[in-house]
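**Student:** Have a look at this fold, sequence not included:
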């Protein structure tokens, strides 16, 4: 950005200044980006990538349910559904729109809901939305 000022004010040979500045910045970025991991390793501050567990191995599951008309969930706010504390409503699809449901979100028939939960709670959760 600073290299643009000579161009704006008509400084003689401002184009050369711009090109030189651009070149120096690009070389600096390339040198820093290629040496940063090596320096971090040398200093002992390199953080290894985490190995996250897949959901099925962790005893968790992701389920999708479609809210049936007249079910216990139909017309209720999420906070009033009596969900287990281990359940997290991740996504609510209503028609073409998708939402991240909150406690005040009202669940309606035909909503498609994605839930992250423990495997053992899956059947009970499904009953809330389908019966």
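**Tutor:** Looks like it arrived, so ask away. Just so it is clear, the model here is predicted, and its values are computed rather than measured.
**Student:** Every contact and neighbour count from this point should use C-alpha atoms.
**Tutor:** Will do.
**Student:** Buried residues, the lengthiest helix in the chain. List them.
**Tutor:** The residue-count maximum for a helix in the chain (DSSP state H) belongs to helix 14-43. Residues of helix 14-43 classed as buried by neighbour count (16 or more other C-alpha atoms under 10 Å): 14, 17, 18, 21.
**Student:** where along the protein do the strands fall?
**Tutor:** Taking DSSP state E as the test, the strands found in the chain are 60-66, 88-94, 97-99, 112-118.
**Student:** I'd like to know how many residues surround residue 92.
**Tutor:** Per other C-alpha atoms under 10 Å, the neighbour tally for residue 92 reads 22.
**Student:** how about the nearest residue to it, chain neighbours excluded?
**Tutor:** Of all residues beyond its chain neighbours, the one nearest residue 92 is residue 113 (4.5 Å), with distances taken as C-alpha to C-alpha, 6 or more residues apart in numbering.
**Student:** Report the contact partners of the spatially closest residue to residue 62 that is not a sequence neighbour.
**Tutor:** Spatial nearest neighbour of residue 62, excluding adjacent residues (C-alpha to C-alpha, 6+ apart): residue 116 at 4.5 Å. Neighbouring residues of residue 116 by C-alpha atoms under 8 Å, 6 or more residues apart in numbering: 60, 61, 62, 63, 87, 88, 89, 90.
**Student:** Structure two is appended below for comparative analysis:
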């Protein structure tokens, strides 16, 4: 069995993520990229930015071991065409309003096992993209 954290510690960990995302006058963002996923915080090199989603300010609240995000503004015009059924893996990088990296996560459509679930299987350049029911959930050591 892996590490498990009591609820107070999980909440504190998620509160630190929430505070980091909100640590600027401007709202934080989530940028979606093509593979390969670099080490967290490493430079973007050959990856293509597909879309930028913008968090509300504040970005959300910690409730019972879950960071529940307030509504996230979608990107009305994606930069690249992608079929999530074939072009996986995608990944996302969370930034605060200053543009500092907070964390990275895997991206998929519903049922794909990603940490971030997008609202569609197909992303078309110039089309809109959004996140549905977005939460960051910690289960023990996550």
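**Tutor:** Arrived safely, thanks for sending. Just so you know, these numbers come straight off a predicted model, no measurement behind them.
**Student:** Let me see the TM-score of these two.
**Tutor:** Remark: TM-score between the superposed chains equals 0.22 [TM-score structural alignment, normalised by the length of the first structure]; 50 aligned residues with a C-alpha RMSD of 4.7 Å.
**Student:** top strand in the second structure by residue count?
**Tutor:** Longest strand of the second structure, by residue count under DSSP E: strand 101-109.
**Student:** Can you mark which positions in that strand are buried?
**Tutor:** Of the residues in strand 101-109 of the second structure, those buried by neighbour count under the rule 16+ other C-alpha under 10 Å are 101, 102, 103, 104, 105, 106, 107, 108, 109.
**Student:** From residue 8 of the second structure, how far out is the fourth one?
**Tutor:** Residue 104 of the second structure sits 24 Å away from residue 8 of the second structure when distances are taken as C-alpha to C-alpha, to the nearest Å.
**Student:** need the contact list for the closest residue to residue 69 of the second structure other than its chain neighbours.
**Tutor:** For residue 69 of the second structure, ignoring the flanking residues on the chain, the nearest one in space by C-alpha to C-alpha, 6+ apart is residue 60 at 4.1 Å. Residues in contact with residue 60 of the second structure (C-alpha under 8 Å, 6+ apart) are 18, 67, 68, 69, 70.
**Student:** any idea which of those is the one closest to residue 50 of the second structure?
**Tutor:** Among the contacts of residue 60 of the second structure, residue 69 lies closest to residue 50 of the second structure (C-alpha to C-alpha), at 21.1 Å.
**Student:** Check whether the closest one really touches residue 63, as I assumed.
**Tutor:** No - between residue 69 of the second structure and residue 63 there is no contact under C-alpha atoms under 8 Å: 10.3 Å.
**Student:** okay, those two: which has more neighbours?
**Tutor:** residue 69 (19 against 12).
**Student:** could you measure the residue nearest to residue 63 of the first structure when sequence neighbours are not counted against residue 26 of the first structure, distance?
**Tutor:** Of all residues not flanking residue 63 of the first structure in the chain, residue 115 sits nearest, at 5.3 Å (C-alpha to C-alpha, 6+ apart). To residue 26 of the first structure, residue 115 of the first structure is 46 Å away according to C-alpha to C-alpha.
**Student:** Same check on residue 93 of the first structure?
**Tutor:** Distance of residue 93 of the first structure to residue 26 of the first structure, given as C-alpha to C-alpha: 45 Å.
**Student:** cool, residue 16 of the first structure as well?
**Tutor:** In this view, residue 16 of the first structure and residue 26 of the first structure are 15 Å apart by C-alpha to C-alpha.
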